[in-house]
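Asker: Pasting the sequence and the predicted coordinates here, then a few questions.
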Amino acid sequence: MTGPDGARRQGPLSVMWPQRFEAGHPSRSFPAYRGQRNFTGWYWSATCRGHVAYESWLERDHLMRFDFDREMIAMAAQPFALAWDDSVKGHLEHTPDFFVRRSDGTGLVVDVRPDDRISERDAAKFAGTRDACELVGWRYERVGALEPVFAANLHWLAGFRHARVMREETAAALREVFVSGAGLLHGARAVGDPVLVLPVLYHLLWCQQLAVDLQAAVLSPSAWVSQGRIGREGDGDADASAAAVGG
């Protein structure tokens, strides 16, 4: 791994696992070249208050999912490289796509790859990574595409993730309006001009201080909004986590 200070560190995972992988730098570069078919970039995470790199739009979607999930408190791309000898495939090396720190202190290691793009060698790498994670008490996920409705709603709410759209007076009024549940636009109009109120409402939905079913249908003026739950101390967010749908 490459630590926060830029220094390279290596050793058995059983020794290295206490490292703060979520604070490190990517363990390898993100190539960009003419004719490249995947889209690389940087996602600004409201959770991390900084940018996290991605190598495809699918990876970006999962960064949004982590950012939305109140159980996730930090994340990093390409956190470390693993190397081991497999009895069938021989020597294998693999760099997982993401490391995510959960609120209980445990780690989550994630590879993003659709089912139809996994070779036998890839499958062996993912299986070996899962085994390594289990040895140190981390969870491991290999995920594919998000469910389309959930992804569409997540993309929309992510546009309001930054605290700059927050107006506490308006937020307090919205929490009161939706305490027993109401239609999205009806509740917004009860507070004031929707042009001014809706950005705050969407921010509260992102923070999950207010709740809406993101799986059932694309957000609409009639979507039913109810009171959410306040989450991690100090951030004013809710602790309900987004459902992970994929690969």
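Answerer: Good, I have the coordinates.

Asker: Could you use CA atoms for every contact and neighbour count after this?
Answerer: Will do.

Asker: Tell me which residues touch the residue lying closest to R189 once chain neighbours are set aside, please.
Answerer: Among residues not flanking R189 along the chain, V197 sits closest, at 7.9 Å (C-alpha to C-alpha, 6 or more residues apart in numbering). By C-alpha atoms under 8 Å, 6 or more residues apart in numbering, V197 lies in contact with 170, 188-189, 191.

Asker: Please produce TSV containing those, extended by neighbour count and distance to W156.
Answerer: What follows is the contacts of V197, written out as TSV (neighbours: other C-alpha atoms under 10 Å; distance: C-alpha to C-alpha, whole Å):
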residue	neighbour count	distance to W156
T170	18	20
A188	25	17
R189	15	20
V191	18	21
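
Asker: putting a second one here so we can go through both:
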Amino acid sequence: MGGAVRRGEAAAVDAGLIDVRFRDPLGCSRQVPWLEAAQDVVFEESPAVRPFPVRPGRRVAPGWWWSSTAGRLVAYGSGVMRTQLMLLDRDPAVVALACRPVELVWPEESRFVGHAPQLMARLQDGSGLLLDCAGRSGPSARLAARARVVAAAATAAGWSYRLAGPPDPVLVANVRWLAGYRHPRYAAGPWMPALLEVFASPRSAVEAVCELGDPIAVWPAVFHALWSGVLRVRLDEPLHERAVVSVARQEAEAA
């Protein structure tokens, strides 16, 4: 998913001079000091600071992703944003998501520069994550320079920043499949204890599914449990019916 920008690379911009622009729930634009707002404003409830353009010829246009984390639709502006949004939606450390809800503004020489990170996630510890998506050829010089400033601003506020490159295609394909079962309607419900029992020891997914009952009814529950982290499987290898699945909690305790 890419790595965080290192502190040593951060540009020499005083975080106290950085402002943040955002739109309040009523859609009104506001600009306030970043370090103050980062502690008090619920940015994940703000709409995008500016709309996502539709560019003719692009394979993926702006759209909406139903987030199982937020329980609502979250807008995205491109295919790479959708992929990173999907991966964040499955991250257990993430409790809320938004696309481009803030723009950081800072003085640079004789002008002001603004940058709106593409994604924002609220984490379990109350801090935030700002994320930009770099293309296959890597970030442009302009994005790299602005990323260093945003990384320094995030660190100063107790947040983090990530400039994410293209993720592993096998991981993306596997998570995309599981995402099709992310809605709570696919949860195992009353027979969750049986699901946990049958996977108490690592075993082939298809064997356990056939043991539980009608595969048509069981597979969706297994996929939902894999999406939500109740069950665990290797996602860096192609997902198939004989993949070895186990209870995630048990593996964590054994480690």
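Answerer: Arrived safely, thanks for sending. The structure presented is a predicted model; accordingly, all values stated were derived computationally and were not measured.

Asker: Any idea what the TM-score is?
Answerer: The TM-score (TM-score structural alignment, normalised by the length of the first structure) is 0.87; 229 aligned residues with a C-alpha RMSD of 1.9 Å.

Asker: if we can go back for a sec, then the residue nearest to R189 of the first structure would be within a helix, right?
Answerer: Yes - under DSSP: H, G, I helix; E, B strand; the rest coil, V197 of the first structure sits within a helix.

Asker: Which residue, neighbours along the chain excluded, lies closest to the spatially most central residue of the second structure?
Answerer: The structure's the second structure has its C-alpha centroid closest to L88; by C-alpha atoms, centre = their mean the separation is 1.9 Å. Excluding the flanking residues, the one nearest L88 of the second structure by C-alpha to C-alpha, 6+ apart is V94, at 6.8 Å.

Asker: wait, isn't that neighbour in contact with G126?
Answerer: No - with contacts counted by C-alpha atoms under 8 Å, V94 of the second structure stays clear of G126, the gap being 9.7 Å.

Asker: For the stretch 51-200 of the second structure, which segments are assigned as strands?
Answerer: Assigned strands in the stretch 51-200 of the second structure, in chain order: 63-67, 72-76, 94-99, 103-108, 111-115, 119-123, 128-133, 160-164 (criterion: DSSP state E, counting those that start in this stretch).

Asker: Just the closest of the contacts of V197 of the first structure to H62 of the first structure, please.
Answerer: Nearest to H62 of the first structure among those, counting by C-alpha to C-alpha, is A188 at 29.2 Å.

Asker: Counterpart of the closest one over in the second structure?
Answerer: Here A188 of the first structure is matched to V209 in the second structure, going by TM-score structural alignment.

Asker: Please apply the same query to V15 of the first structure.
Answerer: Under TM-score structural alignment, V15 of the first structure pairs with E36 in the second structure.

Asker: ok, the match of A188 of the first structure - contacts?
Answerer: 215, 218-219, 222.

Asker: which residues in the first structure form helices?
Answerer: With helices called from DSSP state H, the first structure shows them at 13-16, 57-68, 120-135, 148-158, 168-177, 184-191, 194-207.

Asker: need the contact list for the residue nearest to the centre of the second structure.
Answerer: By C-alpha under 8 Å, 6+ apart, L88 of the second structure lies in contact with 94, 97, 121.

Asker: now swap in E103 of the second structure and tell me
Answerer: 20-22, 49, 114-117.

Asker: Tell me how far the aligned partner of it in the first structure lies from R60 of the first structure.
Answerer: Superposed on the first structure with TM-score structural alignment, E103 of the second structure falls opposite A81. A81 of the first structure sits 20 Å away from R60 of the first structure, taking C-alpha to C-alpha, to the nearest Å as the criterion.

Asker: same check, this time on A23 of the first structure
Answerer: Using C-alpha to C-alpha, A23 of the first structure is found at 19 Å from R60 of the first structure.
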